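A.B. asks: Sequence and predicted structure, then a few things I'm wondering about:
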Amino acid sequence: MQRKLAFEHTPGLALPLRFLLAAPWFGALAGLLLVWQGAEAMSTRWAPATLAVTHLLTLGFLGMAMAGSLLQMVPVVAGVELHWARRLSPVIWGALAGGALLLAAGFLHGLPWCLRAAGILLAGAFILLVAVLARALSQRSAPNALPVVAGMRQAVLALACAVTIGVALAAFLVGAVRLRVMEWTNVHAAWALVGWVGVLVVSVVFQVVPMFQSTQLFPRQLAFTLPPLCLGGLVLWTVGYLLNQPWQWIGAGLVSVCLGLFAVYTLVLLFRRKRAADVSTWYWWLSLGSLLASVAVFLCPRGIDKALVLGVLFIVGFAMSAVNGMLYKIVPFLLWYHGQHAGCDVPGVRQLMPESEPRVQFAWHAASVVLLLAAAIAPGWLAQAAGGVLAVACMRLGFDLALAAISLRKLANEQNQES
């Protein structure tokens, strides 16, 4: 597994930063929407407010964060050039942001024109993103990077499937096509969350956990086999589910085993590391613990509304926790790296982002996970409390990242004036 990165292929700072700095504010908007809608948004997964909140978190928060992370990581991990990205990234950013907002508005207010516009914008954003990433990932990469690159390729393929199904569902909502909407919505959610988010996080962890957490390296064979096995299980489940075959559970079981094994193995590496745990490690504990809980809830007998609980555990507990922890590492590092290469006398990464900042945000974020779980089980006033805490957590993340970027720009301007 590769730990040495090809920094000579690093894209310009503005390219990933516009995505990474925007991501938290979609989470804050989702939290405020939850405060406004209250218990209705946690009553059923099919409520308009629930759909709006879910897509602000998945397309807005996670979509922005993962697009920015991939545009940064693919060239430096694979050691390849990222063609077209500089010109297309503002278009992708604008279409993704606008599409996520319009889709949420369309769900919330039942506006067909919003859904049509959102479908066009989001389809365009993801087609361009997939084209940029696919061209880069199709190039020959460094041999040691192959496991991570292979996982990224599979995640991008899953994204293309999820987007295609999502566009078809949007077309159904405006009366353009006929679909078995309940079944295809479940398939869309599975490919978006497990195929895109899950496989991408798993693949990225093989690189970032050893690098930022100073753990032992993941076995090469594990890194090669887990993502395709997970995706293969998803394909098997999808076919069986749409055909209403009992063997669909073989695929679901394979996905559960892959994700559970990944979570356990990563936790073991984290607990065995020699360096003392810091706040970034706490995010990984929360993320991986939520992933294990997701697997347990999925496999347990019916008794609660598993869809809402699974959504909270997987989206907010697993994916958002991992992204929050990585953003607090990646953004200050990028600011420091580009500042150094611009000839500025930049303070260290720890000065750009003191550990006290993520400590506070982690407390708010962890509290939001607990409150959202409680609201999913017993809707009521807890939904508004959970939304308020989630909004504060995301706003704190957004302000912390923005202030670090602003402080670097001020420092660069001051040094330019002095020279």
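C.D. replies: Looks like it came in fine.
A.B. asks: C-alpha from now on. contacts and neighbour counts both.
C.D. replies: Will do.
A.B. asks: Which elements pack onto the top helix by length along the chain?
C.D. replies: The longest helix of the chain (DSSP state H) is helix 381-418. Contact analysis of helix 381-418 by 3 or more C-alpha pairs under 8 Å, 6 or more residues apart in numbering; DSSP states H and E lists helix 14-37, helix 321-341, helix 349-352, helix 356-377 as its packing neighbours.
A.B. asks: Could you rerun that using 6 Å?
C.D. replies: With contacts taken as 3 or more C-alpha pairs under 6 Å, 6 or more residues apart in numbering; DSSP states H and E, helix 381-418 sits against helix 14-37, helix 356-377.
A.B. asks: Need the contact partners of the last one.
C.D. replies: With contacts defined as C-alpha atoms under 6 Å, 6 or more residues apart in numbering, helix 356-377 is touched by M42, V279, L308, V309, G317, L382, A383, A386, V389, L390, A393.
A.B. asks: Can you tell me which of the helices and strands packed on helix 381-418 is nearest to A134?
C.D. replies: Of all the helices and strands packed on helix 381-418, it is helix 14-37 that lies closest to A134, at 17.0 Å by C-alpha to C-alpha.
A.B. asks: and the comparison structure, right after this:
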Amino acid sequence: MQRSLKAGIPLLVIAAIVAALVAACGGDGEEKTSTPTATTPTEKPAEKTTITIGNLTDKTGAASVAMVVVDTALQDIIQWSNDTGYIPGIQLKAVSYDGQYDPSRDVPGYEWLKEKGANVFLTGLPNTPVSLESRINGEKAILVCMNLDDAQAKPDGRLFSINMSIGGIVKTAMKWIADNDWDWKTKGPAKIGIVAWDTTYFNYQEKAIKEYCDAHPEQFTFGGAHYIASGFKWDVQVQATKDFDYIFPPGAPLVSFIRQYYDEGGKAKLVMCDTHISFFGLIGDGKLWPKVDGSLVFLPSPWWNEDAKVVNMAKDFLLKSGGEAALKKAMEREHGFLTSTHQFYGFLEMIRQTVERVGPENFSAQAMYETLTSGFTTQYGDEYAPWGYVPSTDRFGYDWQLAYRINGATGELIKADPNWLPVPAE
């Protein structure tokens, strides 16, 4: 029995094979062929070229409160670009160096970022372009600046501002005031001056104010620049400017000046710009909005309360990252997020148009320089003025501003003019 069981196993196998063959032939004598299973080849996603942005920032120094907001805006717009494929074939990433708002750390930071593979460099700090100008130009790199002194904006240089020139901000504001806010034909020239810390930024403001006053003595009289080295006490400066009609105020110590100036009977309207908006939350904290009612703010991009492309992008970023609470906080205190998002959108356009011209694999600092000096221009949307570097010697992205007036009851900025204001011709 055991032997016959063993002998029967091959027979069962043969029977199974025969049954399978019969089934394959359909049992009717006609040969049928089996249809092979279709397989879809797995296509490997096209590899993207990584462009590394070397970000010289401040995470722990005197400017860190403002720069944390700026750096968040940078990361959000990079994420948006990568997620949407805004720059075809490109993956963006940022590597940041904490310069601690210390100029002596600018060169080491630049060298460290080079070692990390940075293709293009970015800074929001005002001292860094001064520290790095000779290296950037000598090594034919590119430094994109959120703040750039006029002296570093060389016609053939490789430092490009994604903001407006200091002189452009001042002269656009003064022309608008003369045309729309001060009746100099009836009242005579307005008395205008500056109160601030004694830094290069405000020195350039002073220079531009004096130049405009000299060119238009019928409109303005220059009342002088009234500086302190640092600190928050303005006794002498307040007494010297109480009867002014307009004042360009300090940046970081803005709130201390507002409180002291108006408490002691000052009557001037303040003339502010994007340098000041990071401190607007402190004006609200101090319940000081009524004191600056009617003061003027000149910005190169639309405000939170406007329906504009990049404004809506900034709101979407905040809602995605932190919901309504994050949006509310930014709209009340972190206004730098909005202006930074506008500037970084221009920065992405600089990269995108370079990649479009030379291809992802050929992106370089030299290719970007050639793009920016070949009639580079863009427009964010229908709500915006043109943006770019025209003529080729231009080193400031913005050439237009918007005028706003402060509503002292609410702290809102209300558009004072529906039109974009061009920088007046020199």
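C.D. replies: Good, I have the coordinates. Computed from a predicted structure; not experimentally measured.
A.B. asks: TM value for the aligned chains?
C.D. replies: Remark: TM-score between the superposed chains equals 0.26 [TM-score structural alignment, normalised by the length of structure 1]; 165 aligned residues with a C-alpha RMSD of 6.4 Å.
A.B. asks: can you redo the helices and strands packed on helix 381-418 of structure 1 as CSV with distance to V209 of structure 1?
C.D. replies: Listed next are these as CSV, based on distance: least, C-alpha to C-alpha, whole Å:
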stretch, distance to V209 of structure 1
helix 14-37, 19
helix 356-377, 17
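A.B. asks: Rebuild those as CSV, extending it with mean neighbour count and distance to Y337 of structure 1.
C.D. replies: Shown next, in CSV, are those (neighbours: other C-alpha atoms under 10 Å; distance: least, C-alpha to C-alpha, whole Å):
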stretch, mean neighbour count, distance to Y337 of structure 1
helix 14-37, 23, 13
helix 356-377, 20, 20
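A.B. asks: Nearest to K410 of structure 1, out of these?
C.D. replies: With C-alpha to C-alpha as the measure, helix 14-37 is the member of these nearest K410 of structure 1 (15.9 Å).
A.B. asks: The helices and strands packed on helix 381-418 of structure 1: which one's closest to G253 of structure 1?
C.D. replies: Of all those, it is helix 356-377 that lies closest to G253 of structure 1, at 23.8 Å by C-alpha to C-alpha.
A.B. asks: If I take that closest one and helix 381-418, what angle do their directions form?
C.D. replies: Angle of helix 356-377 of structure 1 versus helix 381-418, following axes from the mean of the first three to the mean of the last three C-alpha atoms, to 10 degrees, is 160 degrees.
A.B. asks: how big is the angle separating helix 356-377 of structure 1 from helix 321-341?
C.D. replies: Helix 356-377 of structure 1 and helix 321-341 meet at an angle of 160 degrees, taking the same axes, to 10 degrees as the criterion.
A.B. asks: For the longest helix of structure 1, buried residues please.
C.D. replies: Residues 382-398, 400-402, 404-405, 408, 411-412 are the ones in helix 381-418 of structure 1 that count as buried (16 or more other C-alpha atoms under 10 Å).
A.B. asks: How far does it sit from its chain's centre?
C.D. replies: 19 Å (C-alpha atoms, centre = their mean, to the nearest Å).
A.B. asks: which stretch among the helices and strands packed on helix 381-418 of structure 1 comes nearest F333 of structure 1?
C.D. replies: helix 14-37 (11.6 Å).
A.B. asks: Run through the neighbouring helices and strands of the closest one.
C.D. replies: With contacts taken as 3+ C-alpha pairs under 6 Å, 6+ apart, helix 14-37 of structure 1 sits against helix 63-78, helix 381-418.
A.B. asks: so can I have CSV of those helices showing distance to K329 of structure 1?
C.D. replies: Formatted as CSV, these follow (distance: least, C-alpha to C-alpha, whole Å):
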stretch, distance to K329 of structure 1
helix 63-78, 12
helix 381-418, 10
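A.B. asks: Okay, and A52 of structure 1 sits in which element?
C.D. replies: A52 of structure 1 belongs to helix 48-55 when assigned by DSSP states H and E.
A.B. asks: and the angle for that helix with helix 14-37?
C.D. replies: Using the same axes, to 10 degrees: helix 48-55 of structure 1 against helix 14-37 is 160 degrees.
A.B. asks: Of the helices and strands packed on helix 14-37 of structure 1, which is nearest L129 of structure 1?
C.D. replies: Here helix 63-78 is closest among the helices and strands packed on helix 14-37 of structure 1 (C-alpha to C-alpha), at 7.6 Å.
A.B. asks: neighbouring contacts of the helix or strand harbouring A66 of structure 2?
C.D. replies: In the assignment (DSSP H and E), A66 of structure 2 maps to helix 64-84. Contact with helix 64-84 of structure 2 is made by D58, Q91, F337, S340, T341, as judged by C-alpha under 6 Å, 6+ apart.
A.B. asks: Out of those residues, which sit inside strands?
C.D. replies: Q91 (DSSP state E).
A.B. asks: Closest to L132 of structure 2 out of the contacts of helix 64-84 of structure 2?
C.D. replies: For these, the nearest to L132 of structure 2 is D58 (15.8 Å; C-alpha to C-alpha).
A.B. asks: how far away is the residue lying closest to G109 of structure 2 once chain neighbours are set aside from I77 of structure 2?
C.D. replies: In space, and not counting its chain neighbours, G109 of structure 2 is closest to Y97: 5.9 Å by C-alpha to C-alpha, 6 or more residues apart in numbering. Between Y97 of structure 2 and I77 of structure 2 the distance is 19 Å, computed by C-alpha to C-alpha, to the nearest Å.
A.B. asks: likewise Y404 of structure 2?
C.D. replies: Counting by C-alpha to C-alpha - Y404 of structure 2 and I77 of structure 2 are separated by 26 Å.
A.B. asks: Kindly report the same for S340 of structure 2.
C.D. replies: Separation of S340 of structure 2 from I77 of structure 2 (C-alpha to C-alpha): 10 Å.
A.B. asks: same question, V144 of structure 2
C.D. replies: From V144 of structure 2 across to I77 of structure 2, the span is 16 Å (C-alpha to C-alpha).
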